[in-house]
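K.L.:
below are the sequence and a predicted model; questions follow.
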Amino acid sequence: MNNEMEMIIFNIINYAGTAKGLAYEALNEAEKGNFDKIPELMKEADQNLLEAHKVQTSIIQAEARGEKPEVSVLFVHAQDQLMTAMESKTLIESLIRMHKKIDGVK
């Protein structure tokens, strides 16, 4: 695997991990009743997911052009991190809505 591909993979992992961490931070704020901090945390999580998705899309586009990326365990790990970050964020959004409902916040 070349250095460029490694950097691409590590960017996906970094953005996905940051997004998931921010979403969990937002959930922690919901658990404390600090609902005013949540929108900014979730917006930042979305921005990180968008960046990860852009990087992933560049790999897909390269493959569509006939370039065959090397599929390594690290690449599979990056894809797994992105998918779990996206799913975690979706679930966390639901949990935050439940906390708001329980606390009577609209």
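P.N.:
Now that the structure is in, tell me what you want to look at.

K.L.:
CA atoms for contacts and neighbours, from now on please.
P.N.:
Will do.

K.L.:
stretch 71-88: which residues count as buried?
P.N.:
In terms of neighbour count (16 or more other C-alpha atoms under 10 Å), stretch 71-88 has its buried residues at 75, 78-79, 81-82, 85-86, 88.

K.L.:
got it, and stretch 50-61?
P.N.:
So for stretch 50-61, counting by 16+ other C-alpha under 10 Å, buried means 51-53, 55-56, 59.

K.L.:
and for stretch 23-35?
P.N.:
For stretch 23-35, burial by neighbour count (16+ other C-alpha under 10 Å) applies to 23-30, 33, 35.

K.L.:
adding another structure so you can compare the two:
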Amino acid sequence: MIEDFENQDVIMGLIISGGNSKGASFEAIKAAKTGDFTKADAKLKEADQFLTEAHNSQTQMLTNEANGIHAKMSLLMVHAQDHVMNAITFRDLAGEIVDLYRSTRK
């Protein structure tokens, strides 16, 4: 049963990291909208750090899978992966929006 608790910790970590990354990306857009590109760049960097945390968790899960330690698939696991994928997409889009705001301020 300890594996279930570890699995739940990883799942919750993915959800939290994805949510935090998306939140920081949104804050970057809001900062760029007001012309605060220093803050926008810092928030994008913060979003990247949260995505790195999620990526590290995914890498550990993949390593475990390769070593025969299979994660239990559940709707919650799928939900967590969905959060991460959406956060990655949102971060990429936020970077483009920040750049767009930056180019209109010149």
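P.N.:
That came through, no problem. Model, not experiment: these values are computed from the prediction.

K.L.:
and which of the buried residues of stretch 71-88 of structure 1 is nearest to E4 of structure 1?
P.N.:
F75 (12.5 Å; C-alpha to C-alpha).

K.L.:
in this structure the closest one contacts I9, no?
P.N.:
Yes - using C-alpha atoms under 8 Å, F75 of structure 1 is in contact with I9, at 5.9 Å.

K.L.:
now the helices for structure 1?
P.N.:
3-32, 38-64, 73-103 (DSSP state H).

K.L.:
packing partners of the shortest one?
P.N.:
Counting contacts by 3 or more C-alpha pairs under 8 Å, 6 or more residues apart in numbering; DSSP states H and E, the secondary-structure elements packed against helix 38-64 of structure 1 are helix 3-32, helix 73-103.

K.L.:
swap the cut-off to 6 Å and go again
P.N.:
The criterion is 3 or more C-alpha pairs under 6 Å, 6 or more residues apart in numbering; DSSP states H and E, and the helices and strands that helix 38-64 of structure 1 contacts are helix 3-32.

K.L.:
now the helix it packs on on structure 2. Mean distance?
P.N.:
The superposed helix 3-32 of structure 1 is, by mean C-alpha distance after the TM-score superposition for structure 1, a mean 0.6 Å from where its aligned residues fall in structure 2.
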